[in-house]
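> Give me the fold of what follows.
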Amino acid sequence: MTGTIEPRALDVESRALGTPARTHASRRRTILLTVGVLGLLAGCTSAPAPVPSAPPSSQVPSSPATQPTALPTTQAPPAAMRPTREPTALVTDLDAPWDIAFVGETALISERDTATISEVSADGTTRVVGIVAGVVHGGEGGLLGLAAHPDESALFVYSTGENGNRVERYQLTGAAGSLSLGEVTTIIDGIPSARNHNGGRLAIGPDGHLYIATGDGSATATAQQLTSLGGKILRVTTTGAIPADNPFAGSPVYSLGHRNVQGLGWAVDGTMFASEFGQDTWDELNIITPGGNYGWPEYEGMSGATGVIDPVQVWATDDASPSGLAVVGGTIFIANLRGRVLYEVAASHPGTAVAHFDGVYGRLRDAELAPDGSLWILTNNTDGRGDPTAGDDRVLRVELTSG
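So this is what the prediction gives:
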């Protein structure tokens, strides 16, 4: 690809500045959205190489590489989930929080600008687990994503350092109520950083590997360069090794052509979803295929271009800025910054989204499934771009029901 798009001065998140808060309380609206793929969608391990996406049409099935492995006929599809009532505030007065990760029953929260990781007790009080050393805060950089090791012995941490973004692994010591950060090792570093487009989400996949969402660091061309870690989703083992079945031999790159991915999650059939900030026109929800090219910087939203995988759902940038997501049963919940809304999307048939808590809680940074089956939502009004009110920022807890 040779086309480029000049980056804006600020990430799409910055468009929240000057956006009036919506005051109509918790109304739900169904938004019809442009869709490139309908029907059952692909498992993340169904193909090892990028496959051209079909032109946008509500009648065009997904390409063979993105067809899912069908569930056994005796197995019911996962139930759709939705909030049952208004959220309750579990934690208040956080400072620019960014991510929630659960270590067993214990929740850990990162704060971007203070580089602090705190744990949440059963009554909602917090205590400091540790402060990540060497974090350089500026713009959207700082302490970002967290992910717990599958055996709960360690915590993976994404942060901005003097020489770029990096992912470190901290041993966890102590027990719930007395956790602390122990020995640290670097999993990967040299990820491009800038005031904007730092990515930052971490997730452990169903395969037990660590997935890392990076931004293009405001240097758009890097998204198409396999020699750069910018504008990618990376996949490494929990010790930092490159899995033998990665799509590009010897490379941690799992997919490319991304602008600024900040949400990762998997459906029960293995389909991998990622939410991505667009520039001026379309924010995206993508199904991630190993080795897939998602078009940035030449394309934003639906393109129909050969060799480029189109999103399965798009939003006008005024309505979204999608950040963290959680897949619960048959539903994807997506936290949105500028849109100030939690979207509920059907995992098997993306194409419409139900909006919850529209404008009520301000900017929403993350959504995480808690061990008790509730959804935790992280607000993000104190990061310099929101309109904080008394008690911001908060962790909101909402119960879910099927139906």
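> all contacts plus neighbour counts: C-alpha atoms, from now on.
Fine.
> hang on, N293 packs against Y254?
No - at 9.6 Å, N293 does not count as touching Y254 under the criterion of CA atoms under 8 Å.
> Identify the contacts common to these two.
Common neighbours of N293 and Y254 are not found (criterion: CA atoms under 8 Å, 6 or more residues apart in numbering).
> mind checking how far the most centrally placed residue in the chain is from S159?
Nearest to the mean C-alpha position of the chain, counting by CA atoms, centre = their mean, stands G263 at 1.0 Å. Relative to S159, G263 is positioned 16 Å away (CA to CA, to the nearest Å).
> For the longest strand seen in the chain, what is the distance to the chain centroid?
When the chain is parsed with DSSP state E, its longest strand is strand 180-191. Distance, stretch centre to chain centre, for strand 180-191: 20 Å (CA atoms, centre = their mean, to the nearest Å).
> for stretch 324-338, same thing?
For stretch 324-338, the gap between its own C-alpha mean and the chain's C-alpha mean amounts to 9 Å (CA atoms, centre = their mean).
> same question, stretch 101-115
Offset of stretch 101-115 from its chain centre (CA atoms, centre = their mean): 15 Å.
> what's the neighbour count on the nearest residue to G164 once chain neighbours are set aside?
Once flanking residues are discounted, G164 sits nearest to S193: 4.8 Å by CA to CA, 6 or more residues apart in numbering. Per other CA atoms under 10 Å, the neighbour tally for S193 reads 28.
> And for E183?
Neighbourhood size, E183 [other CA under 10 Å]: 10.
> Equivalent analysis for the one 3 residues further on, please.
Residue crowding around T186 was assessed by other CA under 10 Å; the count is 14.
> can you check S251 too?
Neighbour count for S251, taken as other CA under 10 Å: 18.
> Could you also give me the structure for this second sequence? I'd like to compare it with the first:
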Amino acid sequence: MIFLRKKISILFLLSFAACTGRKGEELQTIDNLQPANTLLKVEVLVSGMDVPWDLHYGSDDHLWVTEQGGNVWRIHPATGERKQVLYIRDVWRQRTTGLLGITLHPNFAHNPFVFLNYTLMRDSRIFSRLERYRFQNDTLVEPATMLEIGGNTGHNGSRITVSPDGKIMWATGDAHGVMSAQEDTCLNGKILRLDMDGNIPADNPDPKSYVWAKGFRNIQGLTYSDKGILYTSEHGDAIEDEINLIVKGANYGWPVVEGFHNLEKEQVFAAAGSSLEPLHAWTPVVAPSGMTFYNHPAIPEWTNSLLLGTLKTQSLRVLQLNDAGTAIVKEEVFFADRYGRIRDVCSGKDGAVYVSTSNRDWNPGTGFPKQGDDRILKITPAGKAIYTVLKSSSAGAVIKLNGQELYQQYCASCHKPEGTGVKGIFPALKNSAIVNGSAHHLIELLLKGKKGKDGSAMPAFSFLKDEEMTAVINYIRSSWGNKATAVSKKTITQTRR
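Below you'll find the predicted structure:
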């Protein structure tokens, strides 16, 4: 049910256009790449943004962008000229909270509605709100709350899209709730389905519930294919980031199941609760983010693919689907570490691909942000190369890693390559009393993980083999000035028992 919010004091509407594109001038080309036979160029569409979280190419032939701090921009896809159409005062931003998802009504010319999701703080509690606006005179007006659910400092999702039958699909995170994703009465850790007025559609799995599918940890990408298949990308814990194909009423297992059903407890749960396996999973994790389905002849090598941005591995991944769209048959990696964290990706009606960087967020990679961050980049066919042509790399598995390589794979995204951590969030390992202290205590911590007071957690790393855990523990106990005694594989084996 829609609730119109009459008080204009919640919005700060700017009457001027803020332009970074230069009318009449060409965009700056910064790279060339070639998937196979098609030469492409990478141009800077917009620079100097503050974490452009979600990109949506509207039927009005403009790029709509949310910034985490509360701004909504409408950007010309050819010139990069941008107009601020909304600033939401109520947005509460910390770490991964803020203004997140955006989508437009598919028939925008006759129904100029824009749908947004953001987090807010009220009476010391965090909420996640789905809101509808009307686009009028270059401004978003008439804010109307469609649905509001509990939120947290992380794991709020959140992406929004419109289904082929005209329903709003809203992907929520588990908000650090232990079993929220499995509780039918809780709207966290779900994909929710609403009509355009915020009502529950009669053909939902339960006609009294918004829930379309359940069992998700923290969905970061949500997209439909041209066949009407809904796909999601999702953050795992320490293992098993996922791509899922969404089926009405299905359960995807979190927190009991992670990735494929390869453990006995997962197989028992799946048999009892009809949990579905992902199309694809990554261990070590890649931190998948925004995703779009691509099927345009402008870049024929990428047709019938999911284009996925990643945060940890700082890449654009092309996941080729089979003809039916039911399996991923090939994975290619572009731009690894070149532009930093990639938050979202979308495509225009002419086949241009747009990606947004996320280097001014709470956890930038080493060497970022750089001058010009954050940026929206545009990828299109090129007539000739002016730079050394970039190629893709395969996403092959590494057979055996040493301690430093294991640390980079599993630990560095939080505790940083130099062991310095993130102040107030992830503790430093350099000169750490825990790292340099009791080996038994450190091993127990890695095997069992740790829960934070706010619901956040350090995941358990019990999936590592004894020799792998030995290698990574000895690496951190002897790096960055740490001089603790070495730990033997035998000690870890005994502790695990």
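> so what corresponds to the residue nearest to the centre of the first structure in the second structure?
Using TM-score structural alignment, the partner of G263 of the first structure in the second structure is G221.
> Its match: what's it in contact with?
By CA under 8 Å, 6+ apart, the contact set of G221 of the second structure is S158, R159, Y231, T232, S233, E234, P288, S289, G290, M291, T292.
> Could you check which residue of the first structure pairs with the last one?
This means T292 of the second structure. Superposed on the first structure with TM-score structural alignment, T292 of the second structure falls opposite A326.
> check contacts around its match.
Neighbouring residues of A326 of the first structure by CA under 8 Å, 6+ apart: L264, G265, I332, F333, I334, A367, E368, L369.
> host element of it?
Using DSSP states H and E, A326 of the first structure sits in strand 322-328.
> try I473 of the second structure
Judged by DSSP H and E, I473 of the second structure forms part of helix 466-476.
> residues in the first structure aligned with that helix?
Against the first structure, there is no aligned range for helix 466-476 of the second structure (TM-score structural alignment).
> count of residues packed around M291 of the second structure?
Using other CA under 10 Å, M291 of the second structure has 30 neighbouring residues.
> Nearest residue to it in space, please, no chain neighbours.
Leaving aside its chain neighbours, M291 of the second structure sits nearest to L308 (4.4 Å; criterion: CA to CA, 6+ apart).
> Please, where are all the strands along the stretch 151-300 of the second structure?
All strands of the stretch 151-300 of the second structure, identified by DSSP state E, counting those that start in this stretch, fall at 159-162, 168-171, 190-194, 211-214, 219-224, 230-234, 241-246, 280-282, 288-294.
> distance from the longest one to the first structure after superposition?
Strand 288-294 of the second structure, aligned to the first structure and superposed, deviates on average by 0.8 Å (mean CA distance after the TM-score superposition for the first structure).
> On the C-terminal side of that strand, identify the next helix or strand.
As assigned by DSSP H and E, the chain's next helix or strand after strand 288-294 of the second structure is strand 305-310.
> Alignment lookup: the residue nearest to M291 of the second structure to the first structure.
Under the alignment (TM-score structural alignment), L308 of the second structure pairs with I334 of the first structure.
> so can I have JSON lines of the contacts of G221 of the second structure showing distance to T29 of the second structure?
Formatted as JSON lines, these follow (distance: CA to CA, whole Å):
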{"residue": "S158", "distance to T29 of the second structure": "31"}
{"residue": "R159", "distance to T29 of the second structure": "30"}
{"residue": "Y231", "distance to T29 of the second structure": "32"}
{"residue": "T232", "distance to T29 of the second structure": "31"}
{"residue": "S233", "distance to T29 of the second structure": "30"}
{"residue": "E234", "distance to T29 of the second structure": "32"}
{"residue": "P288", "distance to T29 of the second structure": "26"}
{"residue": "S289", "distance to T29 of the second structure": "25"}
{"residue": "G290", "distance to T29 of the second structure": "23"}
{"residue": "M291", "distance to T29 of the second structure": "24"}
{"residue": "T292", "distance to T29 of the second structure": "23"}
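> re the thing from before, for the longest strand of the first structure, packing partners?
Contacts defined by 3 or more CA pairs under 8 Å, 6 or more residues apart in numbering; DSSP states H and E place strand 180-191 of the first structure against strand 126-131, strand 164-173.
> of all those, which lies closest to R340 of the first structure?
The minimum distance between R340 of the first structure and those falls on strand 126-131, with 25.2 Å, by CA to CA.
> just how off-centre is the closest one within its chain?
Relative to its parent chain, strand 126-131 of the first structure has a centroid offset of 23 Å by CA atoms, centre = their mean.
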